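Colleague: The amino acid sequence is not available; the structure is as follows:
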């Protein structure tokens, strides 16, 4: 026999959707706020008694007043006031009194303390040192963890991530990424939805953003790069006084290591931090000292590629337009050598010096750190300076020699505030001045410290032999075409690197002789 029940007249709801779960979390948050308001009205009298000593910073008097659960709850509530004049009175000493005065803290007081923790988080580190400074957050986190262990229902229950540890936001972000969960649902599942808009969840989202950068294919052009360029994103406060942009650029630069990641990553870094060679710009002081000199040099080496491309374009254009016999044969060896130096990863800095005609046809964005060659007779010329660490070169278009130096030729030529040079200042006059300074420091026995090479025959052999004679090893195969490499081996032999060829200053020789 089948029992037939009358219809109940109610629509049975389907399973909750994701949006329903979010609305429920919002309702729960509103309920907590209402409960907090009721609690506040219930402890108003205690709060008014506590305010005067809190304003004075009289911790001793406040401790004496914490004789009841109501007073303890009132103190916790005062710390949650967003614009209250007692919100910053939280201290390590008061947190210690807080726990001793109440033992097992009431549920309402715990809710207030959780709100302080998750809404303010590392912002508490900015409080005065005499209140505890950075120790306030750690003390509050330990207090909450200990109290939560006594209760089965808390934002900590059933979660693995150390929610009240300093690395809690990072741990939660990693758990979300590894589990492939929707961030909003994961945050709600962790019991943290009611703290939306607080510093803790802001850091969770920042770490999710940084984790996306860490997994981005090297050199890939993705929408996340556009987010980095947005000042509203890269200027957000991150950790230890740094901005989110600092952490993001560290990831991009470090992932590229000493290789070139491509124009997309390069341009993203430059849009945020600016050209590291322009040390006089305001953006330099904001970004590059924090990122460090090693990263600064890496990005400067990326920019050397752009400088080199402009230089090679000038050579190619001159070769085509001048129609000088043999010029077309001179371009590939220069291109191979200069690109080889950059591919070896030894180029740290570069600077272009261009005539007016070159500047007109080159892309302006690539010439931010360049200087002008003065004089109409040099309007179609370009010079390229490369800092290769152990040596420095200046290569030129047209019939300019290759100038090689064993030290910085002159601080003037790399000064970003100097924007105009005569051609001779970068060639013959520069060499003469360098020889005087070199021999004054190193003595005449160690030569002139530089070499000018005309582009005739296998001119690269002279360049490699000069470096090898002074103890500098550079892989010839990286700088020569296959045919030129074979010619070098057969006619000249591979250069022998003199282990005792490194230049030593006169002062160092004197010191070693008396040691």
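Modeller: Right, received. Where do you want to start? For clarity, every value in this text was computed on a predicted model and none was experimentally measured.

Colleague: use CA for all of it now, contacts and neighbours both
Modeller: Fine.

Colleague: Isn't residue 255 up against residue 218?
Modeller: Yes. Between residue 255 and residue 218 there is a contact at 7.3 Å, judged by C-alpha atoms under 8 Å.

Colleague: Comparing the two, which residue is more hemmed in?
Modeller: Taking other C-alpha atoms under 10 Å, residue 255 and residue 218 do not tie; residue 255 has more neighbours (18 against 15).

Colleague: Below is structure B, check it against A:
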């Protein structure tokens, strides 16, 4: 058998050039610096020494004398960083920093990074703040970093801004003047991400709150998309509040101070942060946000959301009528809109809840983000849309299409209109079904609209002839003790027709 002969292998390798290893050396240095600043645990030796120093601090011994080597510096700084009660016992005087420099004129990167974290974590709550800032600036000045792309190198570059009482204000001004997100600016100057602390909190507070305070009522802001992000909204503020709480208070306070309605764009911001305050008080969103907001503010928001509900209800009906070419619905729409909005203008609407079918739900989600919408219930019926309104101490249920207008003096106990834990309904459940439940519970059967002894619930058909349904509604509300100004709920033409043909006494309608 003949042997297999392979051709000789030839290697043609180029000569190494001086710069060929630059990339490798650069990556090695980057990893080395990351090892000094990221995901580094503390050795058992450092922890043991920290325990010894802690005991010395508790005994009130001579701490300065105990700091004799670089390991002691690292252990003490780690104690400051991890245990608030340790640094709270001390005033960071000049002696301790001189001691550090006498032992290690140039600190290790690990110790410097920990001390930087301690500064950022405690910032305006440090005793001996100016001395700490001066020491950190000197230490960063002494350090040599291989590239300007490491976090420590960037901190060195911006050390005079960062280690300064006005540092947060300066960084905020930079973000505003450059029209950049604050987080980008903080990242650019080398501040570590994902580490909560008083420095970043101060930046966030100044950045968002100062900007919001300057907004005119209803003015849009490029900050809003950032404000609604959970990591921003839940940034610590003060006294146990989040930034989101402070922002909500500012928006509501400005609107109440101006005595105007909450603009829809501002309401969407509030909803995106905190959700609807009308949900059960045990709900997580209510506990996180609204339980800490002043009750008067909550009452105001609920009122504004009722107006929002109505606006969505009317938009959904209008869109459906136009899309499906429903001439009868389009003809009835302006009168219904004027009547319902008029009730709001008169200030008699206390509360609302919106119920939307699949078609209306699609319309809402096509025009709003889910987080920007108030809480609403879903109807099994495809094209229906219904709104419930508490008017004074009475209850109105109005629906789209051929729905009746219902007016109740009270709601039966076995209904779930105001139970936000129940989110799915049928249209009949809010119409004839509700009347049946009402009749069974209160043992009052009613065969026609104005029979005695009980006239509730009123069931009004939307007959547009001769203002039939508007007159019936005004008469029913008058029976409820609510004398509604007809001029407020009718168009000018319809009001003049009513006045001339029927007069202005609703009991005569």
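Modeller: Everything's here; your move. Keep in mind the model is a prediction, meaning the values are calculated, not measured.

Colleague: what about residue 276 of the first structure, distance to residue 306 of the first structure?
Modeller: From residue 276 of the first structure over to residue 306 of the first structure the distance is 14 Å, taken as C-alpha to C-alpha, to the nearest Å.

Colleague: Looking at those two, which one has more neighbours?
Modeller: Per other C-alpha under 10 Å, whichever of residue 276 of the first structure and residue 306 has more neighbours is residue 276, with 25 against 17.

Colleague: Now for residue 306 of the first structure, which secondary structure element holds it?
Modeller: Using DSSP states H and E, residue 306 of the first structure maps to helix 293-322.

Colleague: which residues sit against whichever helix or strand comes after that helix?
Modeller: The helix or strand immediately downstream of helix 293-322 of the first structure is helix 327-343, counting by DSSP H and E. Residues outside helix 327-343 of the first structure that contact it (C-alpha atoms under 8 Å, 6 or more residues apart in numbering) are 259, 301, 304-305, 308, 312, 315-316, 319-320, 347, 388, 455, 478-481.

Colleague: can we see that at 6 Å?
Modeller: 319, 478-479 (C-alpha atoms under 6 Å, 6 or more residues apart in numbering).

Colleague: swap in stretch 397-414 of the second structure?
Modeller: Outside stretch 397-414 of the second structure, the residues touching it (C-alpha under 6 Å, 6+ apart) are 385-388, 394-396, 438, 456-461.

Colleague: same question, stretch 381-393 of the second structure
Modeller: So stretch 381-393 of the second structure is contacted by 348-359, 395-400 (C-alpha under 6 Å, 6+ apart).

Colleague: What residues does residue 71 of the first structure make contact with?
Modeller: Contacts of residue 71 of the first structure by C-alpha under 6 Å, 6+ apart are residue 46.

Colleague: distance of it from residue 109 of the first structure?
Modeller: The gap separating residue 71 of the first structure from residue 109 of the first structure is 10 Å, by C-alpha to C-alpha.

Colleague: Please apply the same query to residue 236 of the first structure.
Modeller: 31 Å.

Colleague: Likewise for residue 491 of the first structure?
Modeller: If you go by C-alpha to C-alpha, the gap between residue 491 of the first structure and residue 109 of the first structure works out to 87 Å.

Colleague: Tell me which of those two has more neighbours.
Modeller: Using other C-alpha under 10 Å, the more surrounded residue of residue 491 of the first structure and residue 109 is residue 109, with 21 against 10.
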